[in-house]
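[1] below are the sequence and a predicted model for it; my questions follow.
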Amino acid sequence: MGSGCCGGNRTVVQPKTNPDVYRTKSPPITRKPETKLTRNKSPPIMRDNSTMERFLKPIITTTNPLKLIDGYLHEPVVSLEEALQPFDGQIDQLSYHIKEAKAKCHYPSEHNLTHDESAAIYIYTMKWDNKCVYDRLQEAWKSEDRSKVKPWFKYLRLFKSAFDKLPDAKKEVWQGTLFDERLIEKLSSKSSTIYSSMGSCLPSSNEVKDYLEKHDSTKIILIGYESVHGKSIVGNTANPWNEHILFPGAKLGVTSYKVIDANDSLTIHFRGLPNTPEPAVRNITPRIEKHFICANHHHNRSFIMQYLIALETNILYFPMNAITKQI
């Protein structure tokens, strides 16, 4: 009996358990919405059409710009940051663009420009939204107000230090503009001496002419400058143009002029004169490249008589309002 009791097959029954009784439930995880990282975009640099505008602003003035900056050479050559410090808060995002100029300028330089000198040239050629360094400086020149130009003395001193190290312009350089009666009045004046202000030029008149004609400018003036101590800044700029710079203060004389199309567009050639004490009359005789005739015979005769008088007296003067047609 005992063996029958112990020798039978046994079935082990596992106790039933509820696993949820022993499981610790974690609180639900609440995920925060993903935050997308946004990169700070560089302020946009304007395209070529905007940078081309600097070659369409004639730098001719009857006020000697050297009088506006008299004493600037006594300023020390400082860093670009210090040179432009007076305009902190006045020029949009200036500190950013100073850093960009220092990062992108041509340095080391084969012309031995320092880092700050190279950056001073580079930032002058940069164009961005609102008013950039070039725009603000041009406003100061145009004001002909020494008090508005004086804050630029340190920058101009740094710029001039770089300018003097750059290669000279090898040939005539060019600007252009829409036909401007006020400009013609300046050139027609017997008494006013003409000077160059600070500005940018191109070595090809065709580049300027083509741009103006493509933008519906039917009557234009092309202006050439020769022997005005211009400098090439090619390779030192923020734009692709073959840019040349004229520093202010060159005394100018007209050497020749001509009508170039049926719309009475003009080409005027200037040559730099020695910076001697101002004479009573200017002493470069303009050279006639073409013969002109006016629809009004009386006006044409008046023009010829005035031109002959100019030849005899060596007065650099030409009555532009008498020129209307080309033979």
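    It's in.
[2] when you work out contacts or count neighbours from here on, use the C-alpha atoms and nothing else.
    Noted.
[3] report how many residues lie close to Val208.
    Number of residues near Val208 (other Cα atoms under 10 Å) recorded here: 23.
[4] whoops, Ser95 was the one
    16.
[5] could you point out the helix or strand that follows the host helix or strand of it?
    Taking DSSP states H and E as the definition, one finds Ser95 inside helix 94-104. Downstream of helix 94-104, the next assigned helix or strand under DSSP H and E is helix 115-125.
[6] what's the next secondary structure element after that next one?
    Going down the chain from helix 115-125, the next helix or strand is helix 133-143, by DSSP H and E.
[7] how about that following helix: buried residues?
    133, 137-138, 140-141 (16 or more other Cα atoms under 10 Å).
[8] format those as TSV; extra columns: distance to Gly176.
    TSV is the format used below for these (distance: Cα to Cα, whole Å):
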residue	distance to Gly176
Val133	22
Leu137	20
Gln138	17
Ala140	21
Trp141	19
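[9] tell me which of those residues is nearest to Leu56?
    Within these, the smallest distance to Leu56 is 12.8 Å, found for Gln138 (Cα to Cα).
[10] for Lys131, see how far away the closest one is.
    Note on Gln138: its distance to Lys131, by Cα to Cα, to the nearest Å, is 10 Å.
[11] returning to what we had before: got the contact list for the helix holding Ser95?
    80-81, 87-88, 115-116, 118-120, 122-123 (Cα atoms under 8 Å, 6 or more residues apart in numbering).
[12] would you show me how to pick out the buried ones of the residues you listed in PyMOL?
    This is the PyMOL syntax for the buried subset of those, where burial follows 16+ other Cα under 10 Å:
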select buried, resi 80+81+87+115+116+118+119+120+122+123
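[13] all strands for the stretch 151-300 of the chain, in order.
    Using DSSP state E, counting those that start in this stretch, the strands of the stretch 151-300 of the chain run over 173-178, 194-196, 199-201, 220-226, 231-232, 244-246, 251-259, 266-273, 287-288, 292-293.
[14] any idea which element Gln306 lies in?
    helix 297-313.
[15] which parts of that helix are buried?
    299-300, 303-304, 307, 310-311.
[16] below is an additional structure, to be compared with the one above:
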Amino acid sequence: MATASSINHRLLTSLKDEPKQMLQPISGYEEEPLLSIEEACKPLEKILDQELKQNMVIAKMNSEEPADQLTPDESASIHLYTMEWKKRENSLYAVLNRTLRMADRSKLKPWFRYLKLFLTAFFKLPSSQHTIIWRGVTEDLGGVYTKGRKVAWWALSSCTAAISVLESELYLGTSGERTIFSIQTTSGKCIKAHSYFQQEDEILLAPGRYFEVIDKLSPGNGLNIIHIREIPPPFPMLADPFDLSQLKNTLPQPVPKPIKINPTPSVVPKPPTLSVVSKPPTPSVVPKPPTPITAKTGEFIVL
């Protein structure tokens, strides 16, 4: 049974299991029909334990009025992903991510229906406004992620918008071996509105992301800070769940900020100067000048 916790263990998922070799792309799932959460998870009943059924019901009940224009089933697929089983290693997200890292892509076939629903929901979410996000592990990866190296992350990656979250004692703390990734990307999606852990501003990266190591810093006390930037992969590492060009017309477009006009404190416009008076004074009120005076064009002589 999934239990509420103050810790989001997905933020600390190890990176040691990411394959060092380049794998074949994640594809084939996109051909599946878009099904309900119940139908999408049927092939997983033989892979996951009995907690799947009850957690699926909980996810569906918690997703009756979803945000971001998702359907209840789409939102429930994200909700189910964020839930933890009694044995954390048996959680749906843990088993799925282990499978995404396997070189044998046939192992992914039972997940195709769920991936179709989940990734359809994921790509329908608006992109995060944060272009620098953070991920941490309790491992020393400074020697693995060398400057200029290009790396692939095949599993889904849970990140946060605030480095202070990772520095708290609930996560990495301030001592011991630990690596914090500063990730420059525009593809992250905030899943807070659909998560079982709604106190966390979790930003999720899709599987099959490709990065370049830009720089790294080892300030001491066991800490490594590695700056990576997402770059185009050498080939499509993840098939799109649907034609993503449709998103331009289906996602809500940003509303331009209204132009704010600040009037002068008096609100009343300044009176025109004499040089811009359009109505000349009538002859009856203009006194005859005592002596001839030649004035320049546009000037008025006040006696």
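    Alright, I've got the coordinates. In this text the structure is predicted, and so the values were computed from the model without any measurement.
[17] tell me the residues of the second structure aligned with the helix holding Gln306 of the first structure.
    Using TM-score structural alignment, none of the residues of the second structure align to helix 297-313 of the first structure.
[18] quick one: distance of that helix to the chain centre.
    Computed by Cα atoms, centre = their mean, to the nearest Å, the chain-centroid distance of helix 297-313 of the first structure equals 40 Å.
[19] same question for stretch 157-167 of the second structure.
    13 Å.
[20] mind listing what's buried in it?
    By neighbour count on 16+ other Cα under 10 Å, the buried set for stretch 157-167 of the second structure is 157-161, 163, 165-166.
[21] what do you get for stretch 83-96 of the first structure?
    In stretch 83-96 of the first structure, counting by 16+ other Cα under 10 Å, buried: 83-85, 87, 91-95.
[22] same check, this time on stretch 48-59 of the first structure
    51-52, 54-59.
[23] about what we covered before: next, format the strands of the stretch 151-300 of the first structure as TSV and append distance to Arg146 of the first structure.
    As requested, the strands of the stretch 151-300 of the first structure are exported to TSV (distance: least, Cα to Cα, whole Å):
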stretch	distance to Arg146 of the first structure
strand 173-178	26
strand 194-196	17
strand 199-201	18
strand 220-226	26
strand 231-232	25
strand 244-246	20
strand 251-259	19
strand 266-273	24
strand 287-288	36
strand 292-293	42
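[24] and stretch 33-48 of the second structure, end to end?
    22 Å.
[25] whoops, I mixed them up, stretch 128-143 of the second structure
    30 Å.
[26] and what of stretch 179-196 of the first structure?
    Stretch 179-196 of the first structure stretches 19 Å from its first residue to its last (Cα to Cα).
[27] that older thread, now, the buried residues of stretch 48-59 of the first structure that are in helices?
    Thr51 (DSSP state H).
[28] which of the buried residues of stretch 48-59 of the first structure sits closest to Glu172 of the first structure?
    The closest of the buried residues of stretch 48-59 of the first structure, once distances to Glu172 of the first structure are taken by Cα to Cα, is Phe55, at 14.0 Å.
[29] map that closest one onto the second structure.
    So, by TM-score structural alignment, Phe55 of the first structure is matched to Leu11.
[30] what sits against that match?
    So Leu11 of the second structure contacts 135-137, 157-160 (Cα under 8 Å, 6+ apart).
[31] including distance to Asp215 of the second structure, could the residues you listed go into CSV?
    Shown next, in CSV, are the contacts of Leu11 of the second structure (distance: Cα to Cα, whole Å):
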residue, distance to Asp215 of the second structure
Arg135, 15
Gly136, 16
Val137, 17
Ser157, 20
Ser158, 21
Cys159, 19
Thr160, 20
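[32] looking at these, which two lie furthest apart in space?
    Greatest spatial distance among the contacts of Leu11 of the second structure (Cα to Cα): Val137 and Thr160, at 12.6 Å.
[33] how long is stretch 80-98 of the second structure end to end?
    17 Å.
[34] and the contacts of that stretch?
    With Cα under 8 Å, 6+ apart as the criterion, stretch 80-98 of the second structure contacts 1-3, 48-49, 51-52, 55-56, 59, 111, 154-156, 195-197.
[35] picking that back up, out of the strands of the stretch 151-300 of the first structure, deepest packed?
    The highest average neighbour count among the strands of the stretch 151-300 of the first structure, using mean count of other Cα atoms under 10 Å, belongs to strand 199-201 at a mean of 26.
[36] now that strand on the second structure. Mean distance?
    In the superposition with the second structure, the average deviation recorded for strand 199-201 of the first structure is 1.3 Å (mean Cα distance after the TM-score superposition for the first structure).
[37] so that strand matches what in the second structure?
    So strand 199-201 of the first structure sits over residues 157-159 in the second structure, by TM-score structural alignment.
[38] got the contact list for the matching stretch?
    Here stretch 157-159 of the second structure has contacts from 10-11, 133-135, 202-207, using Cα under 8 Å, 6+ apart.
[39] can you list the residues you listed in a markdown table and add distance to Pro236 of the second structure?
    Compiled in a markdown table, those are given as follows (distance: Cα to Cα, whole Å):
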| residue | distance to Pro236 of the second structure |
| --- | --- |
| Arg10 | 25 |
| Leu11 | 26 |
| Ile133 | 23 |
| Trp134 | 24 |
| Arg135 | 24 |
| Glu202 | 25 |
| Ile203 | 22 |
| Leu204 | 19 |
| Leu205 | 15 |
| Ala206 | 13 |
| Pro207 | 11 |
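[40] nearest to Cys190 of the second structure among those?
    Scanning these for proximity to Cys190 of the second structure, where the rule is Cα to Cα, the winner is Ile203, at 4.4 Å.
[41] what lines up with that closest one in the first structure?
    By TM-score structural alignment, Ile203 of the second structure lines up with His244.
[42] with that, I have no additional questions.
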